[in-house]
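A.B. asks: what shape does this take:
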Amino acid sequence: MGEPQRSEEAMQTIASKAPITAIRPIKTDLESKLPKPYLARAVAAPDTDNVNGTWSHKHNNMSVLQQHVAFFDQNADGIIYPYETFKGFRNLGFNVFASFIFMILVHVTMSYPTLPSWFPSPFFPIYIENIHKAKHGSDTATYDTEGRFVPANIENIFSKYGHTKPDKLSLKELWQMTQANRNVFDFFGWAASKIEWGVLYMIAKDDEGFLSKESVRRCFDGSLFEYVAKVHKARNGPKKMA
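C.D. replies: Modelled structure (predicted):
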């Protein structure tokens, strides 16, 4: 009789003396909908609703993290220069000032870790091959340290913080999520997480002010950026961006 009880206890996700585990519950039935949800995927970003990742999205044998940034590589040479990042944000619908600020933030913080040598470059390039080296702390851990995608962790985002709607996050819930993910004294990670999720919220929130799980998932593999850019171009034309 003792063994079954021990087995059940080993599978518990809530500890009575740790109330936070009840406030932020995690899903326990993922394997019934998604094979091996704990397995980090190298080239696809699946969830329980899209078990094979984004339909028709080409991974080009890049890791999911590499796919996430490849949108900004305008000439597809594997290196992202500041002017390409600026153009990418313009294509997403941001104005000149915001695009310039984002360009500065991205390249000042991410260029050096991705360089193939110890010597800094005055051109602040970002090498996509090494983008995993620019991964910061205080994040959701949906990317692992090699840039693979961990499906269970995107599910946990919404299980823990999607209290209003199970597959969407309000701005308040988004704030709570980024607060909860903070690592001690990781000031850069705190700021980077707020900015990244804030930008995502601006480009992908729906008419009710919610950020959907599908938008978040497609942000991770970069296909969301391609979609948003196409929609923006169709609405405004290439010469009429706000």
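
A.B. asks: make it CA atoms for all contacts and neighbour counts henceforth
C.D. replies: OK.

A.B. asks: return the distance of the closest residue to Ser111 other than its chain neighbours relative to Ala10.
C.D. replies: What sits nearest to Ser111 in space, not counting adjacent residues and going by CA to CA, 6 or more residues apart in numbering, is Ile126, at 4.6 Å. For Ile126, the distance to Ala10 (CA to CA, to the nearest Å) stands at 44 Å.

A.B. asks: which of the two has more residues huddled nearby?
C.D. replies: Applying other CA atoms under 10 Å to Ile126 and Ala10 shows that Ile126 carries more neighbours, namely 29 against 9.

A.B. asks: doesn't Val106 make contact with the residue nearest to Ser111?
C.D. replies: No: applying CA atoms under 8 Å, one finds Ile126 not in contact with Val106, separated by 9.1 Å.

A.B. asks: so which bits of the strand or helix carrying Tyr227 are buried?
C.D. replies: Per DSSP states H and E, Tyr227 falls inside helix 223-236. Across helix 223-236, burial judged by 16 or more other CA atoms under 10 Å covers 223-226, 228-229, 232-233.

A.B. asks: following up with a second sequence; could you model it the same way so I can compare the two?
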Amino acid sequence: MAATSEPFRIGLLGHGTVGAAFEALLEQRADAVAATVGLRPQVSGVLTRSRGDFEEILAGSDLIVELIGGIEPARDYVLRAMRAGKHVVSANKQLLSQHGEELWAIAREHEVQLRFEGAVAGVVPVIRVLQESLAAAHVDRIHGIVNGTTNYILSEMSSRGISYEQALLQAQELGYAEADPTDDVTGRDAAAKMAILARLAFSTPVHLDQVVYEGIEHITADDMAYADELGLGLKLIGTAERVDGGISVRVH
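C.D. replies: Coordinates of the predicted model:
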């Protein structure tokens, strides 16, 4: 079946660490996908800052995968793709947490799918669970660790007694933290994820600006030692819950 499968063309926007890994994985799994669904996925075009033409990629693709990150030009590309009748997959939590309502409205208007499972919790399929399995359920609260970088840093500080700066440097050397870790360590990344989860769980628009958040950059080795003496651990936790007829979304 794989040899005669119809090609399914994917336009890839962004070719950094995630984009390159996605393309490699797609090629590796192409036979398995073709055998399962009868369509062989293939990257039909790649857009980066230095190469590629968006209109050509759009015309030659069945699906657009947006892995640019940030707000613009990602928002413009996603809107144009959906208005052209293309399905879109994005892992852009900042875009979805700030412009999600606009994007979902355009997707509904043009009867296309906007999928974003990779934007929250990585390999844990929490988005689809909220959208489908729990669609008719009454969710009161979502609570948990949603940022792996800060969790690694705090775990290393606790288990090894090292400073925040040492743990962050180690995380960067291992590829667990970005060269600029600001969004992670300030809690902004977790806040964006919680805004998306709250929107899905409570069917209420939640903008990133409505999320109260703090980070871990001021936590010291002494703080970790004191918590350990009390038999406690310090973690950056995201919470979204129904309170007094409204909702509260926060990270601390």
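
A.B. asks: TM-score of the superposed pair?
C.D. replies: In this superposition the chains share a TM-score of 0.23, using TM-score structural alignment, normalised by the length of structure 1; 93 aligned residues with a CA RMSD of 6.1 Å.

A.B. asks: circling back to that earlier point, helices or strands up against the helix holding Tyr227 of structure 1?
C.D. replies: Judged by 3 or more CA pairs under 8 Å, 6 or more residues apart in numbering; DSSP states H and E, helix 223-236 of structure 1 is in contact with helix 82-91, helix 213-220.

A.B. asks: cutoff 7 Å now
C.D. replies: Judged by 3 or more CA pairs under 7 Å, 6 or more residues apart in numbering; DSSP states H and E, helix 223-236 of structure 1 is in contact with helix 213-220.

A.B. asks: which stretches of the stretch 151-252 of structure 2 form helices?
C.D. replies: 164-173, 182-185, 188-202, 221-229 (DSSP state H, counting those that start in this stretch).

A.B. asks: quick one, which of those is packed in tightest?
C.D. replies: Greatest average neighbour count among those goes to helix 188-202 (a mean of 25), per mean count of other CA atoms under 10 Å.

A.B. asks: so which elements touch that one?
C.D. replies: Partner elements for helix 188-202 of structure 2 (3+ CA pairs under 7 Å, 6+ apart): helix 93-109, strand 238-243, strand 246-251.

A.B. asks: how much space between the closest residue to Ile104 of structure 1 other than its chain neighbours and Val106 of structure 1?
C.D. replies: The shortest distance from Ile104 of structure 1 to any residue other than its chain neighbours is 7.6 Å, reached at Pro82 (CA to CA, 6+ apart). Separation of Pro82 of structure 1 from Val106 of structure 1 (CA to CA): 8 Å.

A.B. asks: higher neighbour count, these two?
C.D. replies: Using other CA under 10 Å, the more surrounded residue of Pro82 of structure 1 and Val106 is Pro82, with 22 against 17.

A.B. asks: so that one makes contact with Ile101?
C.D. replies: No: when contacts are counted by CA atoms under 7 Å, Pro82 of structure 1 is not listed as touching Ile101 (10.9 Å).

A.B. asks: element containing Arg40 of structure 2?
C.D. replies: strand 39-47.

A.B. asks: which helices and strands does that strand pack with?
C.D. replies: Going by 3+ CA pairs under 7 Å, 6+ apart, strand 39-47 of structure 2 lies up against strand 6-13, helix 17-37.

A.B. asks: quick one: that strand to helix 17-37, angle?
C.D. replies: Angle, strand 39-47 of structure 2 to helix 17-37, by axes from the mean of the first three to the mean of the last three CA atoms, to 10 degrees: 160 degrees.

A.B. asks: which is the next helix or strand following strand 39-47 of structure 2?
C.D. replies: Following strand 39-47 of structure 2 in sequence, per DSSP H and E, is helix 54-59.

A.B. asks: what comes into contact with the following helix or strand past that next one?
C.D. replies: Downstream of helix 54-59 of structure 2, the first helix or strand assigned by DSSP H and E is strand 63-66. For strand 63-66 of structure 2, contacts defined as CA atoms under 7 Å, 6 or more residues apart in numbering pick out 9-14, 86-90.

A.B. asks: how about a cut-off of 6 Å?
C.D. replies: For strand 63-66 of structure 2, contacts defined as CA atoms under 6 Å, 6 or more residues apart in numbering pick out 10-13, 86-90.

A.B. asks: quick check, nearest of those to Tyr152 of structure 2?
C.D. replies: Ser90 (24.9 Å; CA to CA).

A.B. asks: now the helices and strands packed on helix 188-202 of structure 2 in CSV, with distance to Val43 of structure 2?
C.D. replies: As requested, those are exported to CSV (distance: least, CA to CA, whole Å):
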stretch, distance to Val43 of structure 2
helix 93-109, 22
strand 238-243, 36
strand 246-251, 37
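
A.B. asks: want to throw those into TSV with mean neighbour count?
C.D. replies: Below are those laid out as TSV (neighbours: other CA atoms under 10 Å):
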stretch	mean neighbour count
helix 93-109	18
strand 238-243	19
strand 246-251	18
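
A.B. asks: the helix or strand hosting Thr149 of structure 2 to helix 221-229, inter-axis angle?
C.D. replies: Using DSSP H and E, Thr149 of structure 2 maps to helix 148-160. Here the directions of helix 148-160 of structure 2 and helix 221-229 differ by 70 degrees (the same axes, to 10 degrees).

A.B. asks: quick one, helix 148-160 of structure 2 and helix 164-173 angle?
C.D. replies: Orientation check (the same axes, to 10 degrees): helix 148-160 of structure 2 against helix 164-173 gives 130 degrees.

A.B. asks: end-to-end on stretch 172-190 of structure 2?
C.D. replies: End-to-end distance (CA to CA), stretch 172-190 of structure 2: 18 Å.

A.B. asks: and if you look at stretch 149-168 of structure 2?
C.D. replies: By CA to CA, one end of stretch 149-168 of structure 2 lies 9 Å from the other end.

A.B. asks: do the same with stretch 203-215 of structure 1
C.D. replies: 10 Å.
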